[in-house]
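Asker: Sequence unavailable; structure follows:
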């Protein structure tokens, strides 16, 4: 073979290989649908999901979120989400995503069951009363309070040893939450608690201090406190997406939704935790099949993304003419616990846990900005709101600088 022939063969082979690689790349991109874009998106997968409808000037759109899967409809509008979860439960049932996430480890967990599953009724009957005020105040509150006391004791020791420096709070908060749930569900005693083990590893433990009692916390009626909890849940958005599946051929407004279509319903995003295009929204919002806001007005423009507990307060005049501030849970859109008959079952207990922890921690410590003892450039990174996406969102950096009061 001459040098010319060899050069020709190499050139042709190179061109064929280039074409083949381009075809393979296009095929892979096509078969993966929108997943490559979603995983590469700045701000995380959830932000990519709830931002998609806005790109097309509508409240819902479709996306291809996996190979060989039907398109998934994304709903990023408060009114539409309320309509689907509250008034159209027979048309839109729980999707299969919950079962895919936790069904392997907890196949009989009611979280994974569709509403038409005959097992769900038995589960609800068994769990009936666990979120009643009597059970929460007489049983759950005592264990939640005890766990929080141990958390305060642990952080008192850590703050003493840290000497003004920041320390990691992530594992402590995780263990405290798990201890609360386990002690309420399984009547776990103090000796079995993870926090107790952590405290026992540190010396010079002193538990003699005066804190608000369980009864005092339960009777606490401070509107601004309730507003802080509600605003924290709105901005943190621990659960930002839920799934539904169409059980029949139906419509959302003017859009046809075939039976078996998966829906992703956004619990945060445009209109709830960040700005949206009102012009596009009003123009594209489906006219039919959408329920009202149930007395919930839209958030005013300009400060949706701002942390502002005052947005949940309103003034009220009593019969004596005195003006006072009260907490208004319907001040604006917030779906931190979802909504409707399949909303978070443990919502009341979760709020009780948050109330108890915030009260005792703020009573015991003065919290300052997180400071890196090694590198001042780390301060901004450690004080941001970046999250790790999982079944529920978790803070990527969870440190506290606590000064004992």
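Answerer: Looks like it arrived, so ask away. Just so it is clear, the structure is predicted and the values come from calculations on it, not from any experiment. Numbering: from 1, shown residues only.
Asker: okay, CA-based contacts and neighbour counts for the rest of this
Answerer: OK.
Asker: Give me the neighbour count for residue 236.
Answerer: The number of residues packed near residue 236 is 19, by other Cα atoms under 10 Å.
Asker: if I look at it, how far off is residue 307?
Answerer: 10 Å (Cα to Cα, to the nearest Å).
Asker: Equivalent analysis for residue 112, please.
Answerer: Taken as Cα to Cα, the span from residue 112 to residue 307 is 33 Å.
Asker: do the same with residue 252
Answerer: 32 Å.
Asker: What sits closest to residue 114 if chain neighbours are left out?
Answerer: Nearest residue to residue 114, sequence neighbours excluded (Cα to Cα, 6 or more residues apart in numbering): residue 94, at 5.1 Å.
Asker: contacting residues around that neighbour?
Answerer: 112, 113, 114, 115, 243, 244, 245 (Cα atoms under 8 Å, 6 or more residues apart in numbering).
Asker: which residues touch the last one?
Answerer: Taking Cα under 8 Å, 6+ apart as the criterion, residue 245 is in contact with 92, 93, 94, 95, 96, 259, 260, 261, 262, 263.
Asker: for the protein, what spans make up the strands?
Answerer: 60-63, 72-75, 92-94, 167-168, 241-246, 250-252, 255-257, 262-266, 313-317, 323-327, 365-368, 387-388, 394-395, 399-404 (DSSP state E).
Asker: Can you mark which positions in the second one are buried?
Answerer: Applying a neighbour-count criterion of 16 or more other Cα atoms under 10 Å, the buried positions in strand 72-75 are 72, 73, 74, 75.
Asker: Of those, which pair is most distant in space?
Answerer: 72 and 75 (9.8 Å; Cα to Cα).
Asker: how many neighbours does residue 370 have?
Answerer: 22.
Asker: Make CSV out of the strands of the chain and add distance to residue 224.
Answerer: Shown next, in CSV, are those (distance: least, Cα to Cα, whole Å):
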stretch, distance to residue 224
strand 60-63, 35
strand 72-75, 32
strand 92-94, 35
strand 167-168, 28
strand 241-246, 28
strand 250-252, 38
strand 255-257, 42
strand 262-266, 27
strand 313-317, 7
strand 323-327, 7
strand 365-368, 18
strand 387-388, 26
strand 394-395, 24
strand 399-404, 22
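Asker: want to compare, so here's the second one:
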């Protein structure tokens, strides 16, 4: 049998190729950080921990519960994951004290993660979220900073939020009449209401997503009732306004990049699609139109601050004032201004709507808590209760209702809308006795031990392993009682009837300089929404088939099921309100 007669050069080339492949594979293999626990099997594969994650997602479309589970498997509150070939390990921290300390007291050692730039730079490359914490970041946040002031929230934002909430109440009354006692899906309703609300706050105009639904249902469309009262009914869906769809495409594009190991290339591919191009063109046109309208109204000699009707107006007036102080020409329409407005719209819509979805589920499944909330609201607004009308917008803003505050905080704790916070080390740091190198992404989990479930790692951590500031803060935020930590219990936030925001660990909005910019607006919207929903409706507990707690992790941690069977407690649409 004859064998091929290869030349020396052929063997040399083959040897070089073999070495290159070997070196490439070595480079692609995870490079564990010394001393930090990890799965040994994962370190031997170029795919790292990804196969384990994919097996988990084949059973349920969640990511963050899997991340929490790895800590239990490794029996450590600090561990590392390998989720990107050629990429650095990600370090996961599951300790509420240390996480709070990192966000509040160690901002010079931990900055925003590169993940934010990777995920958001395609859709909003000039938004402050993609910037490190520097002078430019601080300057850009000031563009909309006053929209979180009490004056703007109470006098501008609240009226828009209240009006859109009334639209949702009307929609649910119509749907309840058509549903014949069946439950119906409410996740899209809540999502669309939140979009209409933040749109109005941002631009002062109506996009009328909910009104589109009402117009369709007003025609009394044919509806097929399920055979069993335990089944949900499917109601007709209107064609939604193009403005709404454009914002949803922007949001979907961010989610698309978030799910990819390589977010920037993934978003570039998404931007090439005709759908994205149409949505982006519409979005640019809309923002330009609203900026021009604000300039026409507010740049007159007779313009006053009390003419501000939205965030866009605020930016125009503040830019004029800043330009006058600094002796420069004003810049009213720039890529930064546009991206800040779009970020305000997308972020303000998705997180709040998700939390409200979870809130309707928790309170429906906990009728005692729902009854206590309604009783507390009736006590807070006795005149409206006596007259059978809704509390006014001003009454909701001004009245202290401790049980409502407690319910909102408990909903936020249990919802895990944002299951954690990402940071990146700016230098070599020590966390709970482990050394984490510079430029390492660190995820501070808020969806597991110490937050919503018993903490198996409490005995693993010696006090001397904690940072100085963490040791000094011991006891400032007490641990939850682990006997009922997993339960939905608003009372845990009340001390002698007074709401205590520091009753125990929670982190729905992060903390420190990189904490959620829109926290105050989100809390105001939830205050108005939960007050009006549970004043107007009883949401009875549904069958297990309609009240599951599975979730999907996208931009937020969304419930897979969100059904309701609203029972009208007022018996009519409320246009008039009293205190």
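Answerer: Here it is on my side, so go on. The shown structure was predicted, so the numbers you read here are calculated from the model rather than taken from an experiment.
Asker: TM-score them against each other, please.
Answerer: Once superposed, the chains reach a TM-score of 0.83 (TM-score structural alignment, normalised by the length of the first structure), with 358 aligned residues with a Cα RMSD of 2.3 Å.
Asker: which of the strands of the first structure sits most buried?
Answerer: Greatest average neighbour count among the strands of the first structure goes to strand 262-266 (a mean of 25), per mean count of other Cα atoms under 10 Å.
Asker: how far apart are it and its match in the second structure?
Answerer: Superposing on the second structure and averaging over aligned pairs (mean Cα distance after the TM-score superposition for the first structure), strand 262-266 of the first structure comes out at 1.0 Å.
Asker: so that strand corresponds to what in the second structure?
Answerer: Taken onto the second structure by TM-score structural alignment, strand 262-266 of the first structure occupies residues 441-445 there.
Asker: chain center to the matching stretch: distance?
Answerer: The chain centre lies 16 Å from the centre of stretch 441-445 of the second structure; the measure is Cα atoms, centre = their mean, to the nearest Å.
Asker: again, but for stretch 265-284 of the second structure
Answerer: 22 Å.
Asker: what does stretch 277-297 of the first structure give?
Answerer: 23 Å.
Asker: List the buried residues in that stretch.
Answerer: 281, 285, 286, 290, 293.
Asker: What distance do you get for residue 409 of the second structure to residue 508 of the second structure?
Answerer: Counting by Cα to Cα, the gap from residue 409 of the second structure to residue 508 of the second structure is 9 Å.
Asker: Looking for the alignment partner of the residue nearest to residue 114 of the first structure in the second structure.
Answerer: Checking with TM-score structural alignment, residue 94 of the first structure has residue 112 as its match.
Asker: Now do the contacts for the aligned partner of residue 203 of the second structure in the first structure.
Answerer: Under the alignment by TM-score structural alignment, residue 203 of the second structure pairs with residue 186 in the first structure. By Cα under 8 Å, 6+ apart, the contact list for residue 186 of the first structure is empty.
Asker: quick revisit: run through who's touching the match of strand 262-266 of the first structure.
Answerer: 68, 89-95, 99, 113-114, 419-425.
Asker: Which of the contacts of residue 245 of the first structure sits closest to residue 348 of the first structure?
Answerer: Nearest to residue 348 of the first structure among these, with distances taken as Cα to Cα, is residue 94, at 21.5 Å.
Asker: which helix of the first structure spans the most residues?
Answerer: Longest helix in the first structure, counting residues (DSSP state H): helix 3-31.
Asker: Repeat that for the second structure.
Answerer: In the second structure, with assignment by DSSP H, the single longest helix is helix 335-365.
Asker: helices or strands up against the helix or strand following that one?
Answerer: Sequence order places helix 367-380 as the next helix or strand after helix 335-365 of the second structure, per DSSP states H and E. Applying 3 or more Cα pairs under 8 Å, 6 or more residues apart in numbering; DSSP states H and E, we find helix 367-380 of the second structure packed against helix 335-365, helix 402-415, helix 519-536.
Asker: hmm, 7 Å instead?
Answerer: Where contact means 3 or more Cα pairs under 7 Å, 6 or more residues apart in numbering; DSSP states H and E, helix 367-380 of the second structure is packed against helix 335-365, helix 402-415.
Asker: what about the closest residue to residue 311 of the second structure other than its chain neighbours, distance to residue 535 of the second structure?
Answerer: Of all residues not flanking residue 311 of the second structure in the chain, residue 202 sits nearest, at 4.7 Å (Cα to Cα, 6+ apart). Using Cα to Cα, residue 202 of the second structure is found at 27 Å from residue 535 of the second structure.
Asker: Then residue 512 of the second structure?
Answerer: 35 Å.
Asker: So which of those two has more stuff around it?
Answerer: Neighbour comparison, residue 512 of the second structure and residue 535: the larger count goes to residue 535, with 22 against 15 (by other Cα under 10 Å).
Asker: My understanding was that the residue nearest to residue 311 of the second structure contacts residue 315; is that so?
Answerer: No: Residue 202 of the second structure is beyond contact range of residue 315, at 10.2 Å (criterion: Cα atoms under 7 Å).
Asker: Go through stretch 550-557 of the second structure and flag the buried ones.
Answerer: Buried residues in stretch 550-557 of the second structure (16+ other Cα under 10 Å): 551, 552, 553, 554, 555, 556, 557.
Asker: that older thread, can I get the helices and strands packed on helix 367-380 of the second structure in TSV including distance to residue 44 of the second structure?
Answerer: Listed next are these as TSV, based on distance: least, Cα to Cα, whole Å:
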stretch	distance to residue 44 of the second structure
helix 335-365	38
helix 402-415	36
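Asker: still on that earlier bit, show me the buried residues of stretch 277-297 of the first structure that map onto helices.
Answerer: residue 281.
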